[in-house]
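Enquirer: structure, please.
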Amino acid sequence: MSLMVNIRKLYVIQFFSHLIPAYVIERLYWEERGMTIQMVVYAEIIFAITIVLLEVPTGIIADKWGRKHMLIVAALMGCCEFLILVFATEFWHFALVVFLAAVGHSASSGAEQALLYDSLLSEGKEESFEKILGRLNALDIVSIMIAALCGSFLASRFNFELNYWISLGSAVIALCLTLTLVEPRVANGNGTDEQPIPIRTYMTVSMRFFRDHPGVRLVLLSGMVTGAAISFIDEFWQTYLDRLGIPVFYFGMFSAAIFVLRLPGNLLAYWVKGWLSYKYLLTSAMLVLATSFLYISLVRDYSGLAVIGFICLLAGVLEPLTAGYLHHGIDSSMRATLGSYQSLGENAALSMIGLGFGYFSANMDIFGGFGFIAVVIFVFLIYFLWATKGRNRNL
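Expert: Here you go, the predicted model:
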C-alpha cells in the first residue's frame, strides 16, 4: 500500500484538529471562570514542565512502538480537554486540562513529523518534507481562521460555552480519522529496515548526536527561544486586544488575519532556505522579534496590532526551517526521539521565561510581560552571534 495515503489523511486530520472555535475566546472564557493572567501563567508553566518530563520518553515510545499509537493518544487527550473545560470552574480543573494538553502535545510533537517524513521516505519523496509540512501548516492556518471567524461570531451572540461543545465535536472527528493512519516502516540511513534501539541507549545516543552536530544544536536552540516567545503572542493576544478596548466580535477577524500572515512563510520556507543561510535568517528573525516585542510593550495603541501581525508573518517561516534542518540530518530509527528535543527545549524555555512574564504582567499588565520577552530575545541574540562566529560553513 502506498503510504502517500497517510499524507492525504494527515491533511484532513490537521484540518479538524485545528477547527477549534474555543481558541478565539479562550482567555476571556478562562477569565470569566476566574482565571487571572498570573494563574494562566502558572497553568502554562504546568504545561511546560509536563512537556519537559514527557517529550523524550514519548519520542522513544513513538520510535519503538509506533508513531500512530502516540498520535491516537494525542487525539484522545484533545477530546478530554474540551469535555473538562465545559464544566471547569476551579484552578485545578484548568491545571488538569493543561496537563492533558501537555501529554497530548508530547505524544504528537515528535511522532507527527516522524510519521510524515517516513511516509515520504518510503515513497522516495523525502526531499518534499518542507513543502508538505508547510502545506500542512497552511491548512492548519486556514482551519484556525475559519474557527476564529465562526467562534467570535458565535461568542458575540451566545454564551462562550457553545464554542467548547463545537470544539469537542471537531476533536472527536480528528480522533476517528487518526485511527485510520498506516504505520510506516522504520528505516536507517541506508534505507534498510532497522531494529529498534534499546531504550537505555536512547539518551546517550541522542546527546552524542547534538554534541557532534553543533550546527543542529544552535538552530534548535534558536527555534526553542523564538518559538517560546511567539507562544506568548498566541496565548495572550486576546488579553492585549481586550486592554485596547476592542470588542470580542472583532477577535475572529484579528485571529484570522494573524494566521493568514503565517501562510506565506509556511508555503515558501522550502524556497527561502535555498537562497539565504540559516545564520542570516535566524539572526534577522531574532532581531526583528526583539524589536517588535519592545514596540508593543512601549507603544500601547492600535499600531501594536500591525506589529503583532509582523511577528506572525515571521513566525510562519521559522518552524518548517528548524524542523527540516533536524530531520534531514537524522536516521528514522530515532527521528521522533530527536524531534522531541525541540519541543522539550521550547517548553523548558517557555517555563523559565513564563516566570518573568508572569511577574512583569502582574506588576505592569500584559505590556510589561512583552517587554520582558524583548529583553530575553536580545540577550539570546548576543549569545547566538558569539556562538556562530566563524561557523558560517555549518549554518
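Enquirer: all contacts plus neighbour counts: C-alpha atoms, from now on.
Expert: Noted.
Enquirer: what is the neighbour count of residue 208?
Expert: Neighbourhood size, residue 208 [other C-alpha atoms under 10 Å]: 11.
Enquirer: which element is it on?
Expert: In the assignment (DSSP states H and E), residue 208 maps to helix 199-212.
Enquirer: who are the packing partners of the next helix or strand after that helix?
Expert: Using DSSP H and E, the helix or strand that directly follows helix 199-212 along the chain is helix 214-243. Other helices and strands packing on helix 214-243, by 3 or more C-alpha pairs under 8 Å, 6 or more residues apart in numbering; DSSP states H and E, are helix 26-32, helix 199-212, helix 278-298, helix 303-327, helix 335-387.
Enquirer: buried residues, the helix holding residue 208. List them.
Expert: For helix 199-212, a neighbour-count test (16 or more other C-alpha atoms under 10 Å) marks 202, 209-210 as buried.
Enquirer: and for it, what are the contacting residues?
Expert: Helix 199-212 is contacted from outside by 60, 216-217, 337-338, using C-alpha atoms under 8 Å, 6 or more residues apart in numbering.
Enquirer: of these, which is the most crowded?
Expert: Counting neighbours by other C-alpha under 10 Å, residue 338 leads the contacts of helix 199-212 with 30 neighbours.
Enquirer: in JSON lines, list the buried residues of helix 199-212 along with distance to residue 43.
Expert: Listed next are these as JSON lines, based on distance: C-alpha to C-alpha, whole Å:
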{"residue": "202", "distance to residue 43": "30"}
{"residue": "209", "distance to residue 43": "33"}
{"residue": "210", "distance to residue 43": "30"}
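Enquirer: could you also give me the structure for this next sequence, so I can compare it with the first?
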Amino acid sequence: MGWTALSELVPLYPLYALLFLDTGLSAADVSLLFAAWSVTAVLTEVPAGALADRWSRRGALVLAGVLEAAAFAVWTVSPQFSGFLAGFVVWGVAGALVSGAVEALVHDGLAEVGAEGSFARVNGWMTSAELLVQVPTAAAAGVLYALGGYALVGWASAAVCLAWAALALRFPEPAREPDGESLLGTLRSGVTETVRVPALRLTVLAVALVGAVDAVEEYFPVLAGDRGVPTVAVPVVVLGITLAGALGAALGGRADRLPDRALSVLLLLAGVLLGAVAVVPGPGALALVAVAYGLYLVVLVVAEARLQERIDSSRRATVTSVAGLGTELAALLVFAAWALGGVVAVGVLVVAVVPVVEAGLRRRPVS
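Expert: Sure, this is the predicted structure:
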C-alpha cells in the first residue's frame, strides 16, 4: 500500500491541465494531447502485460516509474505542445506497464505464501490508498507551485516517480518456470486464453464493464457546479465523494465473501442512486453520488479479485491487461452516456450491465 500511495503522490496530477492552458495551449490542443495519451494506452496495454509476463512484473513496474519520471522531465524542460505530446506518449506506455503487472505481482506474491485468498482485501486497501492520497497530493501541489511554479512541481513529480520505481525494486517476485515462449507467443497465448475459456472471457467482460464506470469520476466537479456549489468549494465537495469511494474500496475485501446476488444488488443500487440525482435537489444529490460511488468501488474491488481467481496460467499480467484494454474501450460508453443524458444516463448504463456483471462474477462451484 505504501508503494501505491507513493505512486499517486505526484504533484503534477492535479495541475497538469492548468499547466497546458497557462503555457498557451488551446482547448483543442489539450484535447489532442489527451487523445494521444488514450490511444497510446490502448495500443500498448496488452503488449505491456505480455512483456511483464515474459520478462518480469517487478521489472515492468520499475521501468514504468523511470518512464513516467522521464515524461515529466520532458514537460519541465520543454513546456510546449511537442514536449507535452512526447511526454504523454511515454506516460501512456508507463501506465500500460503498471496496469497488468501490479495485480499479477501482488496475487502471485500472496499465492507464494499461501495467502491468495487475501487478494481482495489487499487490493481494496491499495485502491483506497490511491484515493486517499489525493488529499496530500493536492496540498503538496499547492505548496510547491507557490514556492517554485510549474518547474518545481515538475521536477518534484519526476523525483517521486523515481522514488516509487526504486521502491518497486524491493518487491519479491516469485520464480516462474520458463515456458520457452517468445514475447509474441506470450501475447498470443494470453489473448487466446482470454477468448477461448468461457468463464474467463465472461469475467474479463464483467471487469471491463465495471471498471469503465470509474470514468464518471471525471464529471464530479461538473456535477458539483451544476448543483450550485460555488467554484471555491467544488474541490472540497469532490473530496467528500472521493473519501466515500475510498471507504467503499477498503470494504471490498470483506464484500468478497458476500453472496453473488448481493454484489449485483450493490451495483444495481449504485446505478439507481445515480439515476435518482435527477429528482433530488441541491447538495442531497451529491450525497447520493457519494454513496453510489462507494457502493460501486466495493463491487470493483471484488470484480478484480474474481478475475485473478479465474486466471490459471503464467500469463496473468497479459490477461489482466486484456481486461484493462476492455475497460479503456468500455469507458467510451460512459462518456457517450454522459453526453446524451448526464449522470442519469450513466445510472441507466450501470443498471443495464448488472446481468452481465452478475454472470461474470459468479463464483465457480468447488469441484
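Enquirer: what's the closest of the contacts of helix 199-212 of structure 1 to residue 183 of structure 1?
Expert: For these, the closest approach to residue 183 of structure 1 (C-alpha to C-alpha) belongs to residue 60, at 15.6 Å.
Enquirer: which residues touch residue 18 of structure 1?
Expert: Here residue 18 of structure 1 is in contact with 140, 143-144, 147 (criterion: C-alpha under 8 Å, 6+ apart).
Enquirer: could you do residue 264 of structure 2 as well?
Expert: By C-alpha under 8 Å, 6+ apart, the neighbours of residue 264 of structure 2 are 354-355, 357-358.
Enquirer: buried ones among these?
Expert: 354, 357-358.
Enquirer: among these, which one lies nearest to residue 220 of structure 2?
Expert: Among these, residue 354 lies closest to residue 220 of structure 2 (C-alpha to C-alpha), at 22.5 Å.
Enquirer: centre of the chain to stretch 163-181 of structure 1, how far?
Expert: 19 Å (C-alpha atoms, centre = their mean, to the nearest Å).
Enquirer: corresponding residue for residue 231 of structure 1 in structure 2?
Expert: In structure 2, the residue matched to residue 231 of structure 1 (TM-score structural alignment) is residue 215.
Enquirer: could you find the closest non-adjacent residue to its match?
Expert: The shortest distance from residue 215 of structure 2 to any non-neighbouring residue, by C-alpha to C-alpha, 6 or more residues apart in numbering, is to residue 331 (6.1 Å).
Enquirer: and the gap between the corresponding residue of structure 1 for that neighbour and residue 232 of structure 1?
Expert: For residue 331 of structure 2, the aligned residue in structure 1 is residue 350 (criterion: TM-score structural alignment). Per C-alpha to C-alpha, to the nearest Å, residue 350 of structure 1 is found 9 Å from residue 232 of structure 1.
Enquirer: which of those two has more residues huddled nearby?
Expert: More neighbours surround residue 350 than the other of residue 350 of structure 1 and residue 232, with 27 against 19 (other C-alpha under 10 Å).
Enquirer: how much space between the more buried one and residue 277 of structure 1?
Expert: Distance check for residue 350 of structure 1 against residue 277 of structure 1: by C-alpha to C-alpha, it reads 27 Å.
Enquirer: residue 5 of structure 2 maps to what in structure 1?
Expert: Under TM-score structural alignment, residue 5 of structure 2 pairs with residue 15 in structure 1.
Enquirer: check which helix or strand its match maps to.
Expert: helix 4-17.
Enquirer: helices and strands around that helix, which ones?
Expert: Looks like helix 4-17 of structure 1 contacts helix 91-122, helix 129-157, helix 161-178 (3+ C-alpha pairs under 8 Å, 6+ apart).
Enquirer: can you count the residues close to the equivalent of residue 58 of structure 2 over in structure 1?
Expert: Using TM-score structural alignment, the equivalent of residue 58 of structure 2 in structure 1 is residue 68. Residue 68 of structure 1: 22 surrounding residues under other C-alpha under 10 Å.
Enquirer: surely residue 68 of structure 1 touches residue 181?
Expert: Yes: counting by C-alpha atoms under 8 Å, residue 68 of structure 1 does reach residue 181; the two are 6.6 Å apart.
Enquirer: so who does residue 348 of structure 2 touch?
Expert: Here residue 348 of structure 2 is in contact with 271-272, 275 (criterion: C-alpha under 8 Å, 6+ apart).
Enquirer: now those residues in JSON lines, with distance to residue 114 of structure 2 and neighbour count?
Expert: Output for the contacts of residue 348 of structure 2, formatted as JSON lines (distance: C-alpha to C-alpha, whole Å; neighbours: other C-alpha atoms under 10 Å):
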{"residue": "271", "distance to residue 114 of structure 2": "36", "neighbour count": "28"}
{"residue": "272", "distance to residue 114 of structure 2": "39", "neighbour count": "19"}
{"residue": "275", "distance to residue 114 of structure 2": "42", "neighbour count": "25"}
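Enquirer: so which of these hold up in structure 1?
Expert: Of those, the ones still in contact in structure 1 (both residues aligned by TM-score structural alignment, their matches' C-alpha atoms under 8 Å) are residue 272.
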